[in-house]
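S.K.: what follows is a predicted structure for the sequence shown.
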Amino acid sequence: MFSQLALIAITSLALVVEAAPSLLLKRAGPNTGNETLTLLNHPHTVLSGLPSNNFAFSHKSGARPSFKGALVKYRARASDNENAYTVLAPGQTINFEHNLGQTYNLTNSGEGEYDISPRNIFYHHSLSG
């Protein structure tokens, strides 16, 4: 039923932000293809609302913030729960919002500019079987 699990890479994000106690990241992700995508809200993707380790950080000094979010063990399988998927029609855009200050400890890596890149792998559920 979920044997057609495929990996899809969507354009990655690179931002420069100021470190703050509550670092809120907002980003929009469009479907630039010609087909509707049914993406699994996997905890190891930015589609998940869980504070999981979905971003790579680097401070201009080379320091990296420590991860303090949720460690998630997850087994993907088909679900009839509509909340398990994000459906993205061609041309449609989904908005992401993550509070990185709750997921990463920026204290030791210091204030300043960071390069932040999200994981850009998504799990596509093919309805064709």
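M.R.: Sure thing, it's come through.

S.K.: make it CA atoms for all contacts and neighbour counts henceforth
M.R.: Fine.

S.K.: all strands for the chain, in order.
M.R.: Ranges of strands within the chain are 6-9, 15-18, 24-30, 37-40, 55-59, 66-67, 85-88, 93-99, 104-105, 113-118, 121-124, based on DSSP state E.

S.K.: structure B:
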Amino acid sequence: MRIGRLIFALSQCIAISLAAPTQDLTMAPDPMKIYSTPLKVIMKVPNNRGTNKLIDVTVWINNPSERTYKILNSPTSFFDTKSGAERFNPKNKSSKEKPRFLGKSMKWSPKAALENGQYTMIGPGKTLHFRHKLENLYDFRKSGSGVYTLRPGKLILIADAHNNIALAKYSSLPPIDITISVARSSFVDGVSDQLVLRSTNETVHTDAIYIDGSCSAAGTPPNAREIIEESAALAKRVARRAQAHLNSHLQHQTWSPQLRTWFGGRDGVNIQTLQHDINAIAGEDYPRNYKAS
């Protein structure tokens, strides 16, 4: 009788253990180990028509298992859509140039995030989706047109029922290719600058090209002219400060930290062209030359 009860009790413990979230992390995790998860990721560039949504990447994360996972919303993960940290690592297939990263670096504490509830639970059979705006993270003008591969890292941080934190990885995260063409139109024809985007990958069978102007009349606010004039005045002040800073460092053999941030190394920059462009921007009277239509 006692043996029967013991077997029954053991079976209940096993059942509870199997149902526990991330059961392989119930003990203090090995900091050198990367745990495997069954989580699968699919990325897609949807058919967006709004200018602000032109370079949106939608991410689906599926949990095909019978286990619940607690995943920390780390800044470089898909689960955080607000921090503006690097996560997609876009690379131009035909050029060594990388798009300029517009986001930011930050200090982040996994333990503090867990204590503050900055995590996401994904239950058995559930699928979560997140939308990330690449236009808020990268400037593709320097790296130019071409096919870019988005290859995010597979590592995530997960926690068990006892809040032990460990590194883990997705079971599947196929990269996605996007084709970006930055077309600069002339100011004479009155046509807005446009961005042409085409996405292709193994999971999204589409080869459509999405084109949208940079300014839509239907979405223009009534105070658009005032906004443009204020922005132009601010741009002019910034350009003049940049002009003064550049001119004061032209005779130096090395760039200042600010110039390195703006233009990279001095050796790869045509000084005369750069000075001409900066002077032109600083001297342009945008508010007077702008014609509202």
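M.R.: Alright, I've got the coordinates. The model shown is predicted, which means the values in this text are computed figures rather than measured ones.

S.K.: what's the TM-score for these two chains?
M.R.: Overlay of the two chains. TM-score (TM-score structural alignment, normalised by the length of the first structure): 0.78; 124 aligned residues with a CA RMSD of 2.8 Å.

S.K.: just name the most buried of the strands of the first structure.
M.R.: strand 37-40 (a mean of 21; mean count of other CA atoms under 10 Å).

S.K.: and it, which stretch of the second structure?
M.R.: The aligned range for strand 37-40 of the first structure in the second structure is 69-72, by TM-score structural alignment.

S.K.: sorry, back to before: distance to Arg75 of the first structure for the strands of the first structure - can I get that in a markdown table?
M.R.: Formatted as a markdown table, the strands of the first structure follow (distance: least, CA to CA, whole Å):
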| stretch | distance to Arg75 of the first structure |
| --- | --- |
| strand 6-9 | 15 |
| strand 15-18 | 31 |
| strand 24-30 | 25 |
| strand 37-40 | 11 |
| strand 55-59 | 21 |
| strand 66-67 | 22 |
| strand 85-88 | 14 |
| strand 93-99 | 23 |
| strand 104-105 | 24 |
| strand 113-118 | 21 |
| strand 121-124 | 12 |
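
S.K.: ok, which of these comes nearest Arg77 of the first structure?
M.R.: strand 37-40 (9.5 Å; CA to CA).

S.K.: what does the closest one contact?
M.R.: Applying CA atoms under 8 Å, 6 or more residues apart in numbering, the contact partners of strand 37-40 of the first structure are 31, 47, 84-90, 122-126.

S.K.: which two of those have the greatest separation?
M.R.: It's Ala84 and Pro90 that sit farthest apart of those, by CA to CA, at 19.7 Å.

S.K.: and these two? which has more neighbours close in?
M.R.: Ala84 (18 against 14; other CA atoms under 10 Å).

S.K.: ok, back up a step: mean deviation of the match of strand 37-40 of the first structure from the first structure?
M.R.: Stretch 69-72 of the second structure differs from its equivalent in the first structure by a mean of 0.5 Å after superposition (mean CA distance after the TM-score superposition for the first structure).

S.K.: pick out the residue nearest the middle of the first structure.
M.R.: Val46 (1.4 Å; CA atoms, centre = their mean).

S.K.: any idea how far it is from Asn108 of the first structure?
M.R.: Separation of Val46 of the first structure from Asn108 of the first structure (CA to CA, to the nearest Å) stands at 24 Å.

S.K.: likewise for Leu25 of the first structure?
M.R.: 20 Å.

S.K.: likewise for Leu40 of the first structure?
M.R.: Distance from Leu40 of the first structure to Asn108 of the first structure, counting by CA to CA: 34 Å.

S.K.: so what's the residue count around the nearest residue to the residue nearest to the centre of the first structure once chain neighbours are set aside?
M.R.: Nearest residue to Val46 of the first structure, sequence neighbours excluded (CA to CA, 6 or more residues apart in numbering): Asn54, at 6.2 Å. Residues near Asn54 of the first structure, counting by other CA under 10 Å, number 21.

S.K.: residues in contact with Asn54 of the first structure?
M.R.: His44, Thr45, Val46, Pro118, Arg119.

S.K.: just these now: which is nearest Pro21 of the first structure?
M.R.: Pro21 of the first structure lies nearest to Pro118 out of the contacts of Asn54 of the first structure, by CA to CA, at 19.4 Å.

S.K.: that closest one -> the second structure?
M.R.: Checking TM-score structural alignment: Pro118 of the first structure goes with Pro152.

S.K.: its match is in contact with Lys91, isn't it?
M.R.: No: using CA atoms under 8 Å, Pro152 of the second structure is not in contact with Lys91, being 11.0 Å away.

S.K.: check contacts around the aligned residue in the second structure for Leu106 of the first structure.
M.R.: Using TM-score structural alignment, the partner of Leu106 of the first structure in the second structure is Phe140. For Phe140 of the second structure, the contacting residues are Lys98, Pro99, Arg100, Val182, by CA under 8 Å, 6+ apart.
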